[in-house]
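Enquirer: pasting a predicted model and its sequence here:
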Amino acid sequence: MAKTLHIHSADNVVVCLESIVKGEVVLVEGVGEITALDKIEPGHKIAIKDINKGEDVIKYGYPIGHATEDIKAGRWVHTHNLATNLEGILDYKYSPEKADIEEKLSKMSSKRATFNGYVRKNGKVGIRNEIWIIPTVGCVNNIATKLAKIAGNYIKGSIDEVVAFTHNYGCSQTGDDQEHTRIILKDLIKHPNAGGVLVLGLGCENSNIDVLKPYLGEYDRERVRFLVCQDSEDEMEEGLVLLKELIDAASEDVRETVDACKLTIGLKCGGSDGFSGITANPLVGRISDRIIEHGGTSILTEVPEMFGAETILMNRCKDETIFNDTVSMINGFKDYFTKQGEPIYENPSPGNKQGGITTLEDKSLGCTQKSGGYPVMNVLEYGEVTDKSGLNLLCAPGNDLCAATALAASGAQIVLFTTGRGTPFACPVPTLKIASNNTLAEKKKKWIDYNAGKILNGCSFDDLTDELFVQILRVASGEKVKSEIAGFHDMAIWKRGVTL
């Protein structure tokens, strides 16, 4: 097997697939022999030609920054000699390849597949039949958790689990920050993966049940119950009565054969490494395309991890209106950073850097590959539920828990989570973990659901796309992912304002 990967013919660096020792002569396909002048770890970059100080370093066919010193061919290229090119808020021009967009639009919904899901009264489809406890405020978190634990003893029929989604918000918030909390809570209360929901309030909070109810609009009153703890003599006893009613109502639900056009997947990466952009993320991009070809929907978020690759997405927007929405999302997020007095482009984490990612451009060009190749059809505000099939962009941060929760709130029934470093977390919906490398997949078998590192062993993207697509349909039909088997469920609301 080759020791390096030359991703694009224009690249002046290659990615090391194995450890390379100083002095080792490496054969680079299409380039020739390169003598390593440093020890270089897997996932990291090695220069394949001399790069002058100030000259762009090219990876994926795009600049990922500039050399901060002269770099000889064979040198390790990383944070010690490479810096970002990004600064400030940019002006953008819509430059689409219209013929490609039209061709892709014609292929949407051209294929057919099915899965077995729960069809709700409003026509939406759940892939789980869980009972959710949604606190309106963090003050009742412990009550919610205790209720869920006890009510788990009453599970019957098709009920999967009783889950309490605790959080710290719902009070001491102002303005848009409080508004966003209410919207996310509303989204989760109405999520189709929940066969029944107990909304648990304290009573004196800003986002109390009476305030929250108008946000719900039309909802299935047989499947949503409310309890204000301050109004109850024994909230545990009353809560269990309500949960038993919800379990009784939902336990008779049965899975039905449903067209894959009803499937919405969230696209997320975390703990990325130098392999993420060449294995797991492009594989998920192909899955996004496959879902869209079957009439389904994919949602890409992590706006800060679009910076440096945003023009690729912008030029895939189906029209100028969607392009302008994308520009507003990108620049709005940059403005959010600057108003907080924070640098816009200091994104890669210590784990990212240890895994071989150097700059935000390096990270973003790998990250955005999860979006595949189909046109951008819609841009969603934080908490907005998608109503358009195809590729959607969602305004949310890169933080794993916040972004994955936002994907669930916007309608994703499942989140595909790629990772090069590994994480045990889950979100309100099944979170399918996809490893970017073989070492992680082998070491953390209780975390990882699928190994995209097989691409490094010569497996084809086509074969792995077929394999993973079938696995996703199985998960949509009830197969548990590793985090579900472990009993992990998390949610996190994006905090955007002051705390009173």
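Expert: Looks like it arrived, so ask away.
Enquirer: switch to C-alpha atoms for all contacts and neighbour counts from now on
Expert: OK.
Enquirer: all helices for the stretch 351-500 of the chain, in order.
Expert: 360-367, 400-409, 438-443, 461-476, 482-485 (DSSP state H, counting those that start in this stretch).
Enquirer: same for the last one, what does it pack against?
Expert: Yep, that's helix 482-485 we're talking about. strand 431-435 (3 or more C-alpha pairs under 8 Å, 6 or more residues apart in numbering; DSSP states H and E).
Enquirer: who touches the strand it packs on?
Expert: Contacts with strand 431-435, where a contact means C-alpha atoms under 8 Å, 6 or more residues apart in numbering, come from 280, 414-420, 422, 441, 447-453, 481-483.
Enquirer: ranges for the helices of this protein?
Expert: Under the criterion DSSP state H, helices of the chain are mapped to 98-107, 141-151, 175-189, 209-216, 235-250, 280-293, 310-314, 320-339, 350-354, 360-367, 400-409, 438-443, 461-476, 482-485.
Enquirer: for the biggest strand by length in the chain, buried residues please.
Expert: Longest strand in the chain, counting residues (DSSP state E): strand 194-201. Residues of strand 194-201 classed as buried by neighbour count (16 or more other C-alpha atoms under 10 Å): 194-201.
Enquirer: before we move on, what about stretch 388-401?
Expert: 389-401.
Enquirer: tell me the one of these nearest residue 170?
Expert: When the buried residues of stretch 388-401 are ranked by distance to residue 170 (C-alpha to C-alpha), residue 401 comes first, at 17.7 Å.
Enquirer: try it against this one:
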Amino acid sequence: MSRFLQIHPEDNVVVCLEEIKKGESIELSDGRQIVASDDIPAGHKIAIRDISNGGNIVKYGYAIGHATEDITTGRWVHTHDIKTNLEGILDYKYTPDTDDIEKKKSQMATRKGAFKGFVRKNGKVGIRNEIWIIPTVGCVNNIATALAKEANSYIKGNIDEVVAFTHNYGCSQTGDDQEHTRTILADLINHPNAGGVLVLGLGCENSNIDVLMPYIGEYDKERVKFLVCQKSDDEMEDGLNLLKEIIEAASKDEREDADLSKLVIGLKCGGSDGFSGITANPLVGRISDRIIEYGGTSILTEVPEMFGAETILMNRCKDEKTFNDTVNMINGFKEYFTRQGEPIYENPSPGNKAGGITTLEDKSLGCTQKSGDYPVMNVMEYGDRTDVTGLNLLCAPGNDLCAATALASAGAQIVLFTTGRGTPFACPVPTMKIASNNTIASKKSNWIDYSAGQILDGRTFEELTDELFEKIVRTASGEKLKSEIAGFHDMAIWKRGVTL
């Protein structure tokens, strides 16, 4: 196995696939010997040409920042000698490859396949048959948790589990902030992975059940029940009785053949490292392409981690309206930062940097590879539910829990989560952890579901795409992921406004 990877012929840095000590050498494809002048950790970058102060550092064929001092061949290139090129609000021009976009569109929905799912009355398909308890306000979180703990002793048939999704919101919020909370809660109440839902209110909160009803819309009265704790003499007894009714209705559900076009996958990365952009993220991009070829849907989010690579997505937009929606999403998110008095490019995180990622461009060019190669078909605001097949962009932050919850609320039945550092969390839907390297996959085998680090061992993307896609279909058909086996369930709502 090679000790380094040059991602693009025009790159002036290469990624070290293992630690290279000072004085050790690597041989490039043109026969040049590069001697390391520093100790360079695995996943980090080494200069393969002299780069003058102010000159661009090129990786993936794109500038990921500029040198803050003269960098000689063999130097370690990282946060000490590179700075982002990114600036504030930008003007963008739509320059698509129209022929390529039309060619790709003609390849969408050309494959046929099925999985075993739970077909709901509205035609949506769940990959789990869980009973969810959704609090309207954080004040009843403990009641929700207690109800879920006790109700799990009553499950039967094909019900997976009773889960309480606690959160801190639903009251003391203003304007759009409150609206977003209501939208996210309503989205989850209507999610096909829930065979039934108990909506648990307090009674005096801003987002009480009566206020929430228009957001929920039509619902199955056998499967969705409501309880206002302040109106109940014994909320535990009443809640358990309602849960027993929901369990009775959902217990009769059976898995049946469902077309893969009904599958919606969320795309997310977190705790990235220097390998994420060369193993896990491009592998997930191929999975995104594969599900689109089956007529399904993928959703890419974490907008701040598109900064620096956004033009790649913009020029893949199916038309100028979708391009303008993408521009508005990107620049709107930058304005959100500046309104709070925060720097737009305060990224990557300490863990990202330790793993070899240097600037936001470096991270974004790796991150956006999860989107694959198909056209951008739709752009969604936070809290929207998708009804457009193909690749969707979703406005949400980079924070793992907030972004993954937003993917679930947008309709994703499963989230593919790539990571180089490892994380145990899970969002409201099955969250498949895909490691960028074999070391973290082995060390945290209780967290990681699949290792894309096999690419570094010589396996091909084609082999891993087939293998991982089969695992996703098995997961959609009922196979449990590591976080599910551990009993982990998380949700987080994006807080954007004033707390009263």
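Expert: All right, it came through fine. Remember, it's a predicted structure, so these values are computed and weren't measured experimentally.
Enquirer: TM between them?
Expert: TM-score of the superposed chains, computed with TM-score structural alignment, normalised by the length of the first structure, equals 1.00; 500 aligned residues with a C-alpha RMSD of 0.5 Å.
Enquirer: before we move on, back to that, and which of the buried residues of stretch 388-401 of the first structure is nearest residue 55 of the first structure?
Expert: Of these, the one sitting nearest to residue 55 of the first structure (C-alpha to C-alpha) turns out to be residue 398, at 29.1 Å.
Enquirer: out of the helices of the stretch 351-500 of the first structure, nearest to residue 311 of the first structure?
Expert: Between the helices of the stretch 351-500 of the first structure, helix 360-367 lies closest to residue 311 of the first structure; by C-alpha to C-alpha that is 10.5 Å.
Enquirer: mind giving me the packing neighbours of the closest one?
Expert: Counting by 3+ C-alpha pairs under 8 Å, 6+ apart, helix 360-367 of the first structure packs on strand 62-67, helix 280-293.
Enquirer: so of these, which one's packed in deepest?
Expert: Neighbour counts averaged per stretch over those are highest for helix 280-293, at a mean of 27; criterion: mean count of other C-alpha atoms under 10 Å.
Enquirer: who touches it?
Expert: 107-111, 260-261, 263, 265, 267, 269, 297-298, 366-374, 389-391, 416, 418-419, 434-436, 452-453, 461, 464-465, 468-469.
Enquirer: geometrically speaking, which residue is the centre of the first structure?
Expert: The centre of the first structure sits closest to residue 268, judged by C-alpha atoms, centre = their mean, with a distance of 2.0 Å.
Enquirer: now it: closest residue in space that isn't a chain neighbour?
Expert: In this structure, residue 268 of the first structure finds its nearest non-sequential neighbour in residue 417, 4.8 Å apart by C-alpha to C-alpha, 6 or more residues apart in numbering.
Enquirer: okay, that neighbour and residue 453 of the first structure: tell me how far apart.
Expert: In this structure, residue 417 of the first structure and residue 453 of the first structure are 14 Å apart, going by C-alpha to C-alpha, to the nearest Å.
Enquirer: give me the more crowded residue out of the two.
Expert: Neighbour count, other C-alpha atoms under 10 Å: between residue 417 of the first structure and residue 453, residue 417 has more, with 27 against 23.
Enquirer: residue 339 of the second structure - how many residues pack around it?
Expert: Counted with other C-alpha under 10 Å, residue 339 of the second structure comes out at 9.
Enquirer: my error: substitute residue 415 of the second structure in the last question.
Expert: Based on other C-alpha under 10 Å, the number of other residues close to residue 415 of the second structure is 26.
Enquirer: same check on residue 138 of the first structure?
Expert: For residue 138 of the first structure, using other C-alpha under 10 Å, the count is 17.
Enquirer: ok, residues contacting stretch 146-165 of the first structure?
Expert: 128-135, 144-145, 195, 236, 239-240, 243-244, 247, 250-254, 428, 489-491.
Enquirer: now the end-to-end length of that stretch.
Expert: Span of stretch 146-165 of the first structure from end to end, C-alpha to C-alpha: 12 Å.
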